[in-house]
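**Q** Could you look at this predicted model? Sequence included:
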Amino acid sequence: MTLGAAITPEGIRFAVWSSSARRLRVSLFDGTGARELDRLELNPEGEGVHALLVPGLGDGTRYGFRADGDYAPERGLWFDPNKLLSDPYAVEVDRPYQYHWRLAAKRSEGADTASLMPKAIARSPLKPVPAKPPLFQPGGLIYELNVRSFTRLHPDVPEAERGTVAALAHPAVVEHLMHLGVSAVELMPVTASIDERHLPPLGLSNAWGYNPVTFMALDRRLAPGGLKELRDTVAALRNAGIATILDLVFNHTGESDRLGPTLSLRGLDALAYYRHQEDGRLVNDTGTGNTVACDHPVMREMVLDTLRHFVRFAGVDGFRFDLAPVLGRIDGAFEPEAPLLQAIAGDPLLADRALIAEPWDIGPNGYQLGNFRPPYLEWNDRYRDDVRRFWRGDTGAIGSLATRLAGSSDVFGREGRPTTRTVNFIAAHDGMTLADIVAYERKHNEANGEQNRDGHNDNLSWNNGAEGETDEEAIARARFADQCALLATLFASRGTIMLTAGDEFGRTQKGNNNAYAQDNAVTWLDWTGRDRALEQYASSLASLRRVFPALADTHFLAGEPADGADIPDVAWLTETGAPLGDTDWNDPGRHRLVMLLGDTEGNRLAVVINGDRRQCVFTLPARDGFEWRPAIETQPVDLARPLPGRSVNFMIERRAAKSRSGKGS
């Protein structure tokens, strides 16, 4: 079935789905969206579809829907003809959504909401993007970014473009991404969203966009040029060899709980589009007040249509799914083989795209890390936590660190699978920044207006320099070293890695670990004040990852030679160069480790990790005719001298230089 506003030679065919509305109408508006011109009855066409062809209408027509039926919120029925409703299939809206209390008013209060609601705009579809294989492949570097905060303060981007999707195509931005070796940008939500109702009274607004209303229409603040702006930016990034992944939210909408606004799905058919308990209350597996019923056939098709829309008309390379277990819940229980998850992975247009799951929600059995099926990659919070624990200095962390470096086979190697589906990250949009992890032991969310009650309490962070240190330069050096160690660990890890924008140059949110409501300098990246030395180090790590592909390989490390190789893919060594034995692995105080990687060409790379605060001399095993050299030019390493504490060093084995006589020098 074709839903939405389809422009035809005869006019526009409006179609919307509702299984329980008694009456559905389309409201037509003038070119400004301010004046309602007409309300026309839609005709039932069977199977819940209501439609009408209106002659004489064309591209640019502004409209909305109205639904009538029983009003009984306690039974999941919210029909109210005074509520103008956004088309769930709208491809464009004429302005941003803004919260107003009248949007949540009861039907008996009788206030019409047309003046408060954005209007959907009917558009002739763009010509489809020529089909091309996606650029992104597992093992690459994903760069997570918030479109608005990323370029809001960028001095090289024209002021009119700052904070928009178009800014991502600016040469200065593209150059930065290429310098960092980015494989794909992952755009935090760019679809039309609304502020949570408690934010406006606090003078705050949602800076992240994880509160959607319409799934296909883009937020005009982020993409004033609409779908074409996204399409052009995707093309520009692709020309630079960079893929685009969209972070999409299908687990809930901005209509929130029973006190929330009626904007679209709730007013059309809340019982079908949202999951309810037996007593009629909304299920809240998301922590936002409602949960989308992704097991409903109509909702399932809407998700698929949305994904196809962005591939077909914008050419995106993949998707990240927020709170992804919701997409796989059937009657409330998560099923890895759920119809929607299978349909996405098996769709001819979507099957080759990057598919990334955030594998948890807050519902029953909501933590599903490792339980999705290929080809889904998964955000790996076990990686995040274990790496942080190691560098915080927790005891007994060496074995967990090695497992995470090797691709997390304990999580993703089930049923004998040979490759990892991990997305390794140390910091993300949700939580402390990389710089704040090493500077704040506790969160500081006071600016969010919730008395510091929001956000995670257990951040596995530390304040390097808090133990009686008063020398600000010494503290800064220690924190810089810790950031370098965290970055080096990330780039040395098997599988896909993810870096959040600005962490490569020391962005800080002053300890705020839930900055969703901070559309201001707290989240806007400070391009002029960035730490150039840290940025250059991150770039060097990216170069090393390209030079030595074994770092990014997705096959699990086995400690055996790969096919055609004469050296093992990995050896785990102590600082003396001896293999780690059971005693070493079980030593709770051990914080030193060498990961010795070998590739099919016979090359070896040593990742030398000193998590102790004390210096230490490391010895690497020698081979006749080879010598160990620093793998990063800006990181001189002399194995004859002690390596500093809390550091990661890289040594690559090269053939020894020969003297003129032909003998080894």
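**A** Right, received. Where do you want to start? Residues are numbered from 1 along each chain as shown.

**Q** C-alpha from now on. contacts and neighbour counts both.
**A** Fine.

**Q** Can you name the residues that contact residue 177?
**A** Neighbouring residues of residue 177 by CA atoms under 8 Å, 6 or more residues apart in numbering: there are none.

**Q** State the distance from it to residue 539.
**A** Distance, residue 177 to residue 539, by CA to CA, to the nearest Å: 10 Å.

**Q** for residue 63, same thing?
**A** In terms of CA to CA, residue 63 sits 49 Å off from residue 539.

**Q** what about the residue lying closest to residue 121 once chain neighbours are set aside, how many residues close to it?
**A** In space, and not counting its chain neighbours, residue 121 is closest to residue 62: 4.6 Å by CA to CA, 6 or more residues apart in numbering. Residues near residue 62, counting by other CA atoms under 10 Å, number 25.

**Q** Next: residue 179.
**A** Under the criterion other CA under 10 Å, the count of neighbours that residue 179 has is 16.

**Q** likewise residue 640?
**A** 9.

**Q** Then residue 384?
**A** Using other CA under 10 Å, residue 384 is surrounded by 19 other residues.

**Q** here's the one I want to compare it with:
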Amino acid sequence: MGDSDLRVWPGHPWPLGATWDGRGVNFALFSERAERVQLCLFDDQGRETRVDLPEYTDEVWHGYLPDAAPGQVYGYRVYGPHAPERGLWFNPHKLLIDPYARALVGRLDWAGPHFCFQLGHPRADLSFCTRDNAATMLKCQVVEPGAGRGTFRPPRHAWHTTILYEMHVRGFTMRHPEVHESYRGTLAGLSAPAVIDYLRGLGITAVELLPVHAFLDDRHLVVKGLRNYWGYNPIGFFAPHPAYLATGQLREFRAFVRTMHDAGIEVILDVVYNHTGEGNHMGPMLSFRGIDNASYYRLVPGNERYYMDSSGCGNTLNFRHHRVVQLVMDSLRYWVEEMGVDGFRFDLASAMAREAGHFDREAGFLDAARQDPVLCRVKMIAEPWDVGDGGYQLGNFPAGWAEWNDRYRDTVRSFWRGDPGQVPDLATRITGSSDVFARRGRKPWASVNFVTAHDGFTLADLVSYDRKHNEANGEGNRDGTDDNRSWNHGVEGPTPDNAISQLRLRQRVNMLATLLLSQGVPMLLAGDEFGHSQQGNNNPYCQDNPITWLDWERIGTDGRRLTRLVSWLIRLRRDHIVWRRDRFLKGEPVPGTDIVDAQWINPDGRERQVSDWENGETRFIGLLLRGAAGFYYVTPTGEPRPDESFLLCMNSGVAPLTCRLPVLPDTGHWLPLLDSADGPVLSAAPVQGDGTPYRMAGRSLVLFRRTLPRAGDGGDARPRPTDPARERR
């Protein structure tokens, strides 16, 4: 420790971070209010050498070390005033992580003195801690840049053809028998042939990974023997989470992306830029707080000791500061250009678009992202809310963005639970939520539809529990939402009652089919397709154990059948544009024809009238999609042809009912493809004529396809997915 005789040159203020140029390393760190910055270098034995960065240009401290190289471990110590009441927390006794670090090494030991104040002091956060934390602190590592640039071949699936699959890097493979033990829980594990074959067979087009940016296990969780499993506690926006790299090398992430691309699958990252793991004024000093707290975070005006918190995690990044916007934009471009990812889902995105405390669709970050030549080519998905006042902003993000649609989730759950008055809203949700998104030229794909996600019950638990069961989280079952819109069907949790089990299975089929036959972009939660349960825990953010790990060896017959059905529904959606059209359905005749693009049908086979929509007790809805109404696909010979017609009927009532199949002005018939009352298998029922009564069970969904005679043999000449009879076998 102490001053160094290493050669130090002035270097450059850009790019920020540690940049190897083939001869030496340039170090650059933004801090508007610092008075001195020391670069701390560590050798293989952990010995520290300190070097003052010699230059300060445009609020950036910088220096160039011609003797440094990739692999060098480093951190910073930043000097300045310690005045918490003014939002200034400088403390050079604390080693800090470079916000632009491409890799982190070591581990954070919470037994170390990582708070800049004295724990237990009567006025704790106003005190000053002089204990050094370097020995127990995470550290940064210089990496060689550009190894992956220009070598990715992204599939670039159009939005309206996209099927999202939300998954966790660790939980997906921790119990996978065909993934080598040394690779389980890592990106190398997700690259295993068995995983790729499964994803391709399922038919999804994009994996959406829960956070892979470097994150922390919260101190209060570690004390209780728990982990921050989900990863929504970031400390580095450029570095992959070290535990997800089996090899410890960045090339593992790039290899994973290339493997997915080769399989035709895009990689979407769930990113958390709204807050950091440093928490509120009683949190640790690990990076941003010690570098320039007043620039990086939103502070309470007039009482800057405290943080404005619209994330619910203690702090919120200050997107009114240009350096914060630059940090996030640089991070996003890095993951696209050098790591090859295809898009992002932004956690609590409303927090990133707050100007003067309020959401603004023209906020600096949103404007920057919209015009960026790199980001305009990738998928951008907003979680359109935060926990602050006015934070719920579904439908208010700019054109070009897609948004998680929680109204879709709530309506589908409520309808299939049998709640009254859901039919009108369900009709809007399954046709793309035009009431929310049909403005400013936005398309149905702006709605990311989901019934379940990482946050909440799995699909199996949604039909098995009336109440959350989060006791394992150690918070007295107070955490997690109570508004689950779930139903246990008579028994809480597992049951030997076969009738209840089969009804639960039917309800899972109902909701999966509804999701995959809705306009918009469907998102599946990994494991829902075969029945993964979290034992009723609807907030397992801290459960890094079999509660959250997918159990591949206990899927069972019903799980395998349901998986095959999900795969078939995905192929049906892929092969028929009526289920994924790029324009909103209007229920009006297509210009130049008398064919209506979508019709709502009553059980008697007739079109619904205004009085039918006003009946809050009805629990039946039928949707007729006419393939000739402007829905075209291109044949292998390049000839455009109209798509087929389909009828989707849903009955969420307890009682069975008879529905008459609508009469169409052609010579076709109705072929039942799927009846959820039969379980997760496809129907092999005979063709039905127009006006024929069809008996629907209570709480069931039936899908029909219109068959047209083939010249000469009465067959069906139009393309379709796999033969239903074969699929049943």
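**A** That came through, no problem. On a predicted model such as this, the values are computed, not experimentally measured, just so you know.

**Q** Report the TM-score for the pair.
**A** Remark: TM-score between the superposed chains equals 0.96 [TM-score structural alignment, normalised by the length of the first structure]; 660 aligned residues with a CA RMSD of 2.0 Å.

**Q** on that earlier part again, the residue nearest to residue 121 of the first structure touches residue 119, doesn't it?
**A** Yes: using CA atoms under 8 Å, residue 62 of the first structure is in contact with residue 119, at 5.6 Å.

**Q** Could you verify my assumption that residue 371 of the first structure touches residue 338?
**A** No: here residue 371 of the first structure does not reach residue 338: they are 11.9 Å apart, not a contact under CA under 8 Å.

**Q** before we move on, back to that, comparing residue 63 and residue 539 of the first structure, which shows the higher neighbour count?
**A** residue 63 (29 against 20).

**Q** In the second structure, which residue range corresponds to the host helix or strand of the more buried one?
**A** Assigned by DSSP states H and E, residue 63 of the first structure belongs to strand 62-68. Counting by TM-score structural alignment, strand 62-68 of the first structure pairs with residues 73-79 of the second structure.

**Q** which residues touch the matching stretch?
**A** Contacts for stretch 73-79 of the second structure (CA under 8 Å, 6+ apart): 34-43, 90-98, 105, 139-142, 290-291.

**Q** Please apply the same query to stretch 221-237 of the second structure.
**A** 99-101, 168, 210-218, 272-273, 275-278, 286-287, 328, 331, 474, 540-544.

**Q** Narrow these to those in helices?
**A** When DSSP state H is applied, those are split such that 328, 331 fall in helices.

**Q** Show me which of the contacts of stretch 221-237 of the second structure are buried.
**A** 99-101, 168, 210-218, 272-273, 275-278, 286-287, 328, 331, 540-544 (16 or more other CA atoms under 10 Å).

**Q** Show the residue spans covered by the strands in the stretch 201-350 of the second structure.
**A** Shown for the stretch 201-350 of the second structure, the strands assigned by DSSP state E, counting those that start in this stretch span residues 206-209, 266-271, 343-346.

**Q** Please render those as CSV that adds distance to residue 432 of the second structure to the earlier fields.
**A** Putting the strands of the stretch 201-350 of the second structure into CSV (distance: least, CA to CA, whole Å) gives the following:
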stretch, distance to residue 432 of the second structure
strand 206-209, 20
strand 266-271, 22
strand 343-346, 19
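
**Q** The ones you listed: which one's closest to residue 487 of the second structure?
**A** Ranking the strands of the stretch 201-350 of the second structure by proximity to residue 487 of the second structure (CA to CA) places strand 206-209 first, at 27.6 Å.

**Q** which helices and strands does that closest one pack with?
**A** strand 164-167, strand 266-271 (3 or more CA pairs under 8 Å, 6 or more residues apart in numbering; DSSP states H and E).

**Q** so which of those strands is the most packed in?
**A** Between these, strand 266-271 has the highest mean count of neighbours, a mean of 24, where neighbours are mean count of other CA atoms under 10 Å.

**Q** What lies in contact with it?
**A** Under CA under 8 Å, 6+ apart, the answer for strand 266-271 of the second structure is 154-157, 205-213, 257, 260, 341-347, 379.

**Q** Try it again at 6 Å.
**A** Strand 266-271 of the second structure is contacted from outside by 206, 207, 208, 209, 210, 211, 341, 342, 343, 344, 345, 346, using CA atoms under 6 Å, 6 or more residues apart in numbering.
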